[in-house]
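[1] only geometry, no sequence info:
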């Protein structure tokens, strides 16, 4: 009992707490005892001791029933009929059998009804809970994979509509290009597929950028940067690129996915703004120098001539210089403010894009993890099927042994009967002689 409790405590049964079990057992005492145990693990346990009652329960509550544990040995072969009826209603609800039956013919019919597993009576509570939990986990992972595949398809569709997306093999040869990539680069899909991705590389980029890119993604990491590309017609366009590797089950890189959004307009505006700022700074320096020279020349003349009018004019000029300097500083402030706005807009766009790609990456990792768990469960299920097949072979052999022993017992019974008959006749003869 202590060992059973220890095993029980070590189980990870979180999914059972959110699941509903339909338990069918013709023996009312077993039904009450075992269902009471199951209720400590499952969210809800529905019970029935007959085929008809179980079918009515299933039709009424099928939207919330997650798994069925049913007695194959229901009276009048109702167990097999119940399974057949359930499979006519639902082809994917997981079913586990409990049985004493070792009839190979019956078990073969049961296997054809897509049974998840079976247990031999008497029911061992902890073993049964483990089996039910494993099947529910496997079923949950299958559903999770389907949901995540649909979500990934949705995100991929959104990504395709908003970004330049391409995929390459491990050598950088393009295997996929979406419509926006074709439109911006000026190439058709036929022209891009099978070509190295550097078909859009601009010669202005430093070779160090691409060395860093390949070193990063070959190490299984994500590479992000702004980069200048060249379209088919020779024109330039700028993109904010994110490139990440896709790994197979063994952890090897099987392809690279690149997502890029255009920043050409922002980059051109930024370059225009930089040129304007430099021009303004240059003009400011030149203008201030001219004003300074004029001021010094006129001040010198005023001092030499000692004329009040000139001195007054020079003072006015000095005030004008201060006013112009103030305006220039205001212009400088406005320019800096524009720079900050452009920078903030760029940062926000990059953050939104990075958040989106991070979510996509997390979903990709979760899907891969779920798929690996599903594959493990699948292998375990195949192993159980092999064990079932071997068990059936053993049952067949044991049945042959049993039949042989039955014949021997029958022969022995005949010998005993013959001996008893002979003995009886002898006794009758002795009695008649007296």
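    Cool, the structure landed. Note that the coordinates shown come from a computational prediction; the quantities given were computed from them, not determined experimentally. Residues are numbered from 1 along each chain as shown.
[2] CA only for contacts and neighbour counts going forward, please
    OK.
[3] packing partners for the longest strand that the chain contains?
    Criterion DSSP state E: the longest strand present in the chain is strand 236-247. Helices and strands touching strand 236-247, by 3 or more CA pairs under 8 Å, 6 or more residues apart in numbering; DSSP states H and E, are helix 207-218, strand 223-230, strand 253-262, helix 264-305.
[4] of all these, which lies closest to residue 175?
    strand 253-262 (9.0 Å; CA to CA).
[5] Look up how far residue 269 lies from residue 328.
    Separation of residue 328 from residue 269 (CA to CA, to the nearest Å): 22 Å.
[6] Out of the helices and strands packed on strand 236-247, which one sits most buried?
    strand 253-262 (a mean of 20; mean count of other CA atoms under 10 Å).
[7] Included below, for side-by-side comparison, is a second structure:
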């Protein structure tokens, strides 16, 4: 393995104890190692190395030692260390003649056995592996802490049930006992399906068993029994538990109590159904009343239409009379002009002229009388039309409000398309009748101001 794979940051977190009796080798390697590692402790023999380790045990992560040394060998030193520290990694450096120590080194769980002179690259690779293992151990410990934290949270806030591979209960937590009233001893050895409520389909638990055996998670809602014969609802997750070899050993059931929430949901659902029924009933009554109002309004509109038609006929009669008198007036005027051309001294002519003049004056009086009556009728019709228009607008606004309120209620009941179309039809028809009334008003005003006046005075 090349030095390119060395993680210098990890190495810098390691502190070493280096034990070597050769002073030159010890000094050179200590100097080199200090560039890559945190702290490097050095000792000239096993005895001194043992004292250093005892003094700095918490700070030393790896031991590098020669085997064959005066005073105390590396093997003897590690034997003493193993009496109080079973885990610290050790690397032995030895000559070919030290093979007899190999068995002891294996018994002492030596991490690596290297031949002198030490190959620095191999030593660095070996130490890098130790650093990675140490870092991985650290991560595992952190993850275990997190898992324990999550486990505590789940155990304190959720129902937890464990089973064996045959789905027999092996454990329940305190929250389960608190919610159901069961004691753990009552359920140990019982099948998980023994908690099934009568409303729950039997095949549901078969699906759960199949998921566990297939190492697949099952999620859903379960209705389970309590000790007093009642029940609880729970959002449930069931997962398989495995051993170190990956074999299925049972299942872990985690449940979140949703009883109050589910009961509240059912209560709201029942209330909504009841309200919907009442709304439907009231809407039918309101629709009937509204239909009667629409029929009444329609009759009033029809009566007004007939009245307007009658008034229009009467107006046309007055116009016809006015035209007739106007024509007669023109004829008399023409005759008068003819008589004026005849000799004016004739006594008979004078009498006839006087008579014609009188008739003409009478005719003008009658025309003025008829014209005044027409104007009076126009004013009365105009006022009546305005009042009817205001009344219709008020009634239409009231009907629109009632229609909108009824439509909002009917939307919560179901399909009321037919009723809505009928209401829209009468609403539109009422608006059209109002427009027709307004149009008639304009026609009467137009006739009174222009045509009638023109005809009354012979186009002058």
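    Structure's in. What do you need? What you are looking at is a predicted structure, and each value in this text was computed from that prediction instead of being measured.
[8] thinking again about what came up before, could you give the angle of the longest strand of structure 1 to helix 264-305?
    Computed with axes from the mean of the first three to the mean of the last three CA atoms, to 10 degrees, the direction of strand 236-247 of structure 1 lies at 130 degrees from that of helix 264-305.
[9] In strand 236-247 of structure 1, which of the residues would be classed as buried?
    236, 237, 238, 239, 240, 241, 242, 243, 244, 245, 246 (16 or more other CA atoms under 10 Å).
[10] okay, and that strand goes to which residues in structure 2?
    Counting by TM-score structural alignment, strand 236-247 of structure 1 falls onto residues 231-242 of structure 2.
[11] Repeat that for stretch 368-377 of structure 1.
    By TM-score structural alignment, stretch 368-377 of structure 1 lines up with nothing in structure 2.
[12] Tell me how far that stretch lies from the chain's centre.
    Centre-to-centre, stretch 368-377 of structure 1 and its host chain are 10 Å apart (CA atoms, centre = their mean, to the nearest Å).
[13] Quickly find the element holding residue 153 of structure 2.
    helix 120-157 (DSSP states H and E).
[14] The helix or strand that comes right after that helix corresponds to what range in structure 1?
    Under the assignment DSSP H and E, the closest C-terminal helix or strand after helix 120-157 of structure 2 is strand 159-164. Here strand 159-164 of structure 2 aligns to structure 1 at residues 164-169, judged by TM-score structural alignment.
[15] got it, and stretch 284-291 of structure 2?
    Using TM-score structural alignment, stretch 284-291 of structure 2 pairs with 289-296 in structure 1.
[16] can you confirm residue 65 of structure 2 is in a strand?
    Yes. Using DSSP: H, G, I helix; E, B strand; the rest coil, the assignment for residue 65 of structure 2 is a strand.
[17] Give me the distance between it and residue 98 of structure 2.
    Distance of residue 65 of structure 2 to residue 98 of structure 2, computed by CA to CA: 13 Å.
[18] between those two, which one's more packed in?
    Comparing residue 65 of structure 2 with residue 98 by other CA atoms under 10 Å, the one with more neighbours is residue 65, at 28 against 12.
[19] Pull the distance from the match of strand 236-247 of structure 1 to the chain's centre.
    26 Å.
[20] Could you do stretch 315-333 of structure 1 as well?
    Chain-centre distance of stretch 315-333 of structure 1: 63 Å, with CA atoms, centre = their mean.
[21] So the residue nearest to the spatial centre of structure 1 versus residue 160 of structure 1, what's the distance?
    Closest residue to the average C-alpha location of structure 1: residue 367 at 2.1 Å, with CA atoms, centre = their mean. Applying CA to CA, the value for residue 367 of structure 1 to residue 160 of structure 1 is 20 Å.
[22] Also residue 200 of structure 1?
    Taking CA to CA as the measure, residue 200 of structure 1 falls 19 Å from residue 160 of structure 1.
[23] about what we covered before: export the helices and strands packed on strand 236-247 of structure 1 to JSON lines and tack on distance to residue 51 of structure 1?
    Output for those, formatted as JSON lines (distance: least, CA to CA, whole Å):
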{"stretch": "helix 207-218", "distance to residue 51 of structure 1": "60"}
{"stretch": "strand 223-230", "distance to residue 51 of structure 1": "61"}
{"stretch": "strand 253-262", "distance to residue 51 of structure 1": "52"}
{"stretch": "helix 264-305", "distance to residue 51 of structure 1": "70"}
